[in-house]
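> the following comprises the amino acid sequence and a computationally predicted model.
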Amino acid sequence: MPEGIARRMQEEGIAKADAFLTSTWCARRLSKAELNKHAPREPIEGWEFYVQPEENVYRCHVIVDHQFPYSLPKFLLADVPTFPSWPHVEPDGNLCLRRTNRILRPNEPADVLGVLLGQVVDLIRRGELGLNLEDFQAEFYSYWNFSLEDDAASVFSLLNANAPSRFVRIWPGETRSIVGESEAQVLTWQRHRWGNKPQFDKTVPACLLWLPEVLLPNQFPRSASDLVALARMVSNGKELLERFSRLKLSTYYFVLGATGANGPCFAAVSSQPPQTPEIRTFRKHGTLNGFRKGKMPQAVVAARLFSSSVKAQRLRIDRVDANWIHGRGHDPHQPVLALKHVIVIGCGSVGAPIAEQLTKAGVGRIDIIDPEALTAANTGRHPLGAESIGTNKAIGMAGRLQRDHPHATVRGFDLSYQEFIFRHLEILQSASLIISATANWTAENLLNAQRIRGEIDAPLIFTWTEPHACAGHAVLLCAQSPCLQCGMTTEGALKTNVTIWTDSRDGELTEPACGAVFQPYGFIELQATISLASGLAIEALIDPAKRSVHRVSQTTTAFLKSAGGEWNPNWIEGYAERATGGLQTEINWEKNEQCPACSSKSIDESSISESQIGISNSPSALAS
């Protein structure tokens, strides 16, 4: 550790710890050779002491690492019991204590040791008396994973974490397998994650046994006969096992599920049929010995196939189902969001992050529309980076989100919005919510007109920023009226902007190219608008709104002024808090009785003309 305050604190901390342990617990310093026994934990000092919570005396070690006193001491049983004997004791004897940062007080290491030593004594006492065996079940994954062999294969689970026991499907790989409720579910996940490869063509049956309670370590299956014993614990287990044994599989995969104190959990096990040698080195299923083919009773087949001589290979299992990924099984909104379909129009620096946030929030299906390719200049405020330059934004973003979240369905369309509705109107009509992040009045006007005339039933969100992203807007429309035009000018500008600019170009700059205008703000400035729109979208999906609303985010006054802008007096009039900036506001999106788009006078039997909505076969310029 470098010289200075950290070194001095460490030396003082060790001296205080030594004084406390030697005087209060009759501890002695560990030798260098004794410290080396704990080398994987990188100790720099350690002590030995004894505790006797009940009948037996236990030799313990406490060690500190190079970060001490800014890290907590570790306590170990020096005479390591067979693992797993007690809950919260790791294979090297380390005691898993309640190590929270609230205990950490670098200036008072003796107090810290006193608190932790109390936990040590209580843990050993409860272990000796067998008072905490249920902790094995509450923390099942820790003990199951510790029990695995170093080269244990992994299983990714898409299964629903509930009863009953049932047959499921598994794609078996050499080092990693995928198990799910159906073949379609498993193969779709595979293709979403790794691409449409030829090996992702079929699955095989697996057996899920939903047990009445979580297994204790001494119940972990070691042979196939242990799986038979577990099957007898469930109501239809014997029938499932006999049906499973009829299948001529090279490997039999079992998933064990149960619900414990901390929720449902899974384990995975595989077994292979017994083999017996024949001449010329060929091997055959040992289950047939002594019987002609087809003459062996099924009960005997099952007994031989899953006998005590057949090893049960325990496997590592990781849940990758949507319910676990989004909230670890405790997000009450996940079952709702997983069924929702959102369309994001515009995959620029606002639309792309919105699509990403909604995917991470658990929306089950997202379609992204944008006709433009990513340029180098876009990468400063777009989720896609340099490797995607030249790639269509929608297709590139959808591909990345699909690989990262294979349980969802994310698609990209290299089309303008006008082209999309001519080719995929049925997709639009199936949406739960449509978000427009185009900053393109032509596309927004068309979408607004479709909503007014009932071509689209889904709620709409329009989102955009003012110059330099000093203000952001998200408007949720949940009925045909009010419409977007109600609050806009006929040119597509908000009737009352939040900011005003002394520069007639609103701070726009021009690249050395024809028509290449831009504003030099970055990704950070956009975050308020992105979160504004994403949050409103989630609310609309979970609890469909009864009214149309307009949410506004404001940057700080200092940033606004540094960019050359001011707050619009019409915006802050009567609302003193708006003049300070740095806040979010929600107001009603009011109906305009004279609206040229949705007033009763404007809606008649004639359809809106192509010139009014700007229908064109050429791509529109969506936000970059």
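Received, thanks. Numbering: from 1, shown residues only.
> okay, CA-based contacts and neighbour counts for the rest of this
Noted.
> thought residue 71 was touching residue 65, still the case?
Yes: contact criterion C-alpha atoms under 8 Å: residue 65 and residue 71 qualify, at 7.5 Å.
> quick check, residue 315 in a helix?
No: assessed with DSSP: H, G, I helix; E, B strand; the rest coil, residue 315 is strand; it does not lie in a helix.
> and it, how many neighbours does it have?
25 (other C-alpha atoms under 10 Å).
> how about residue 219?
Residue 219 has 11 nearby residues by other C-alpha under 10 Å.
> putting a second one here so we can go through both:
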Amino acid sequence: MFSRHQFPAAVSEVADWLAASDYHKAGAVRAVHYGSRAEWWLDLSGLGYPIQAVKISLNPEFPAAPCELFVDPKHCLALPHVEEDGRVCLATAPRPEDYVSPITAVAVALDQFSTQLLHKSNSPLWIEREFHQERASYWNRFNLQALEARGARPPPRVTFVDVPAVDSWMEGSIAAYVRTSSKRQRIAVQVVTSKDHDPDALAKRHSWAEGTFMRGSSIFIRLPEAQLWTPATWPQTFQEIVNLAHSATGGELSLETWLRSAASAVHEGPAGNNKVALGQQPLLVVFALGTELYGYQLSPPAVSIVETLHVTPIIIHRIDPQWIFARDHATAVVNQRLSKRVLLLGCGSLGCQVAEVLARSGVGKIDIVDMEIFDGPNISRHVLGMSAVRRGKAPSVAACITKEIPRIVVQGFAETAQRWVLEHCKPGKHDLVIDCTADSGVRQFLALNRDRLLGDVPVAHAWVEPFCSATHVVASMLDAPWPATDPVHPNVSAATYPASTKVQLPACSDGFHPYGSSDIMQAAGFCSERIISIIDRPLEVSTVWSYVRSQAFFDGLGVPGIETNPIVPSQGAPNDGISITRRLVDLLGKE
């Protein structure tokens, strides 16, 4: 009977249990079908709850997949924890004991259904509290229902919003794009910013600006913290939106007045461009509750007759820095990082990944300098790929970060570190200088010209030893700098290596040290963590951070002539290593 199931015996146990249950004796069990799922309806009509029946549904993987329960889909947005198809969200997960006792798995699900939903379903206060507590999820379901029931112009497929926190209310600008292939002229993407930013520029930065371009207007309204946001309180008509906006702003905002003004401004178009037929331009009202945004798109027939406007709820996708970089957690750290200006010298296998981590951490301005061209063999241990072959490393990484990570200002320069610093640097231009060139000449140059060109800012030198056997970050202040003598060996290094370690290529001074993507990614993570700590907290003392692999790693290389230093741990497997923090002054004192 249950041949389509992976565990037919388990399903049979459940069927026999239901056949012998009190539900069955009362005639309240009805098997639906025995196809890909085994399903039974339990009649609950005599219990006095809004839910009249619940369906037990076991998919073909049960009990590897949990028992699912369904009720009438009409309860979606009428009762909490009910999805569009009637599925009851119980947050259950399969347990090891379910394989031994599948009946228990079903019984537990039914018990959760009873205690978490059924027995509370007659309480209006509980219903409102649950809806408000998980309001973002229910708003998404509301949008899906509105999309299916809609007879007017469809809403934009995606709405991206980058605005600062809303105090009372503020206006915004919209850049919208309609694909030429859209028969219904549906907006594919609309990008919304505050009025002092250009949403079209933001759309172009992230390759969203495809199709016919339209300008529009938006308004953001702060709701009181005590405002309930539930199916019972959501505005459903334009007049209800007007009333809520009026109430939330203490009568300060007249939405009808704003709407007429916004529609007129968009119709006229800036400098005669981007003219849109009256009633067709994008118009958006967004309510801010806490850090959440809930939007309504306003649609024709005509903006001059505001009472007849069609309102459509839409899902807002925030792309502001506080959400993108921290999901609204520790926003003070995000704001601080956004204000930082970093100079990164070197964009090879280490520097490129440090650049990406800095950008994804929210560091506001990054200048990347590297004169080298990206080539095919670099792909195995670089963030760039085939699309960047034969292009400059620094400009390509900067372009990639600019396209994929919002708000961060990244510039790439195909020059030598020495020339760029001489021509562009002056004290106060950057908050941190990072050297990932692994070039002794660059370290010497920075040491000799630091005070004149960089001023009193931290300088961090980061490099890896051959085979990525050790990784080092030397972070120094002006009063205790890295010396021009560049005493890497033996003060900092984990080992000394024979010249044969470098693989020579048939070209002038051309060659490489062998290591893989996972090796350099581990090293980049170590370096980036320390560098970010300098950005977040002032560097109090010049410090050397090192990650050193075990002696077993060096022994396993099979390369004769490597001489390890005392910092290499004698214990541990080949993949083990240790992190070491040392004061720079202590290391220099060993000379």
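Arrived safely, thanks for sending. In this text the structure is predicted, and so the values were computed from the model without any measurement.
> residue 194 of the second structure pairs with which position in the first structure?
The alignment partner of residue 194 of the second structure in the first structure, by TM-score structural alignment, is residue 181.
> gap between the corresponding residue of the first structure for residue 130 of the second structure and residue 9 of the first structure?
Under the alignment (TM-score structural alignment), residue 130 of the second structure maps onto residue 135 of the first structure. Between residue 135 of the first structure and residue 9 of the first structure the distance is 37 Å, computed by C-alpha to C-alpha, to the nearest Å.
> also residue 89 of the first structure?
30 Å.
> comparing the two, which residue is more hemmed in?
Comparing residue 89 of the first structure with residue 9 by other C-alpha under 10 Å, the one with more neighbours is residue 89, at 23 against 16.
> that one matches what in the second structure?
In the second structure, residue 89 of the first structure lands on residue 82 (TM-score structural alignment).
> name the residues that touch stretch 579-595 of the first structure?
475, 481-483, 485-487, 547-557, 567, 572, 599, 602 (C-alpha atoms under 8 Å, 6 or more residues apart in numbering).
> among those, name the buried ones.
475, 481-483, 485-487, 548-555, 557, 567, 572, 599 (16 or more other C-alpha atoms under 10 Å).
> now intersect the residues you listed with the helices, please.
Using DSSP state H, the members of these that fall in helices are 557, 572.
> can you map out the helices along the stretch 451-591 of the second structure?
With DSSP state H, counting those that start in this stretch as the criterion, the stretch 451-591 of the second structure has helices at 517-536, 551-557, 584-588.
> dump the ones you listed into a markdown table; add distance to residue 154 of the second structure as well.
Shown next, in a markdown table, are these (distance: least, C-alpha to C-alpha, whole Å):
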| stretch | distance to residue 154 of the second structure |
| --- | --- |
| helix 517-536 | 45 |
| helix 551-557 | 61 |
| helix 584-588 | 63 |
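> out of the ones you listed, which is the most enclosed?
helix 517-536 (a mean of 18; mean count of other C-alpha atoms under 10 Å).
> what helices or strands is that one leaning on?
Judged by 3 or more C-alpha pairs under 8 Å, 6 or more residues apart in numbering; DSSP states H and E, the packing partners of helix 517-536 of the second structure are helix 331-338, helix 351-360, strand 459-464, strand 470-476, strand 543-549.
> the longest one vs the first structure, average distance?
Meaning helix 351-360 of the second structure. Superposed on the first structure, helix 351-360 of the second structure shows a mean distance to its aligned partners of 1.0 Å (mean C-alpha distance after the TM-score superposition for the first structure).
> give me the helices and strands touching that helix, please.
By 3+ C-alpha pairs under 8 Å, 6+ apart, helix 351-360 of the second structure packs against strand 341-345, strand 365-369, helix 393-404, helix 517-536.
> read off where the last one ends up in the first structure.
Spelled out, that is helix 517-536 of the second structure. Residue span in the first structure matched to helix 517-536 of the second structure, by TM-score structural alignment: 523-542.
> in this structure residue 112 of the second structure contacts residue 89, no?
No: using C-alpha under 8 Å, residue 112 of the second structure is not in contact with residue 89; the gap is 10.1 Å.
> picking that back up, the match of residue 130 of the second structure and residue 87 touch, don't they?
Yes: counting by C-alpha under 8 Å, residue 87 is a contact partner of residue 135 of the first structure at 6.1 Å.
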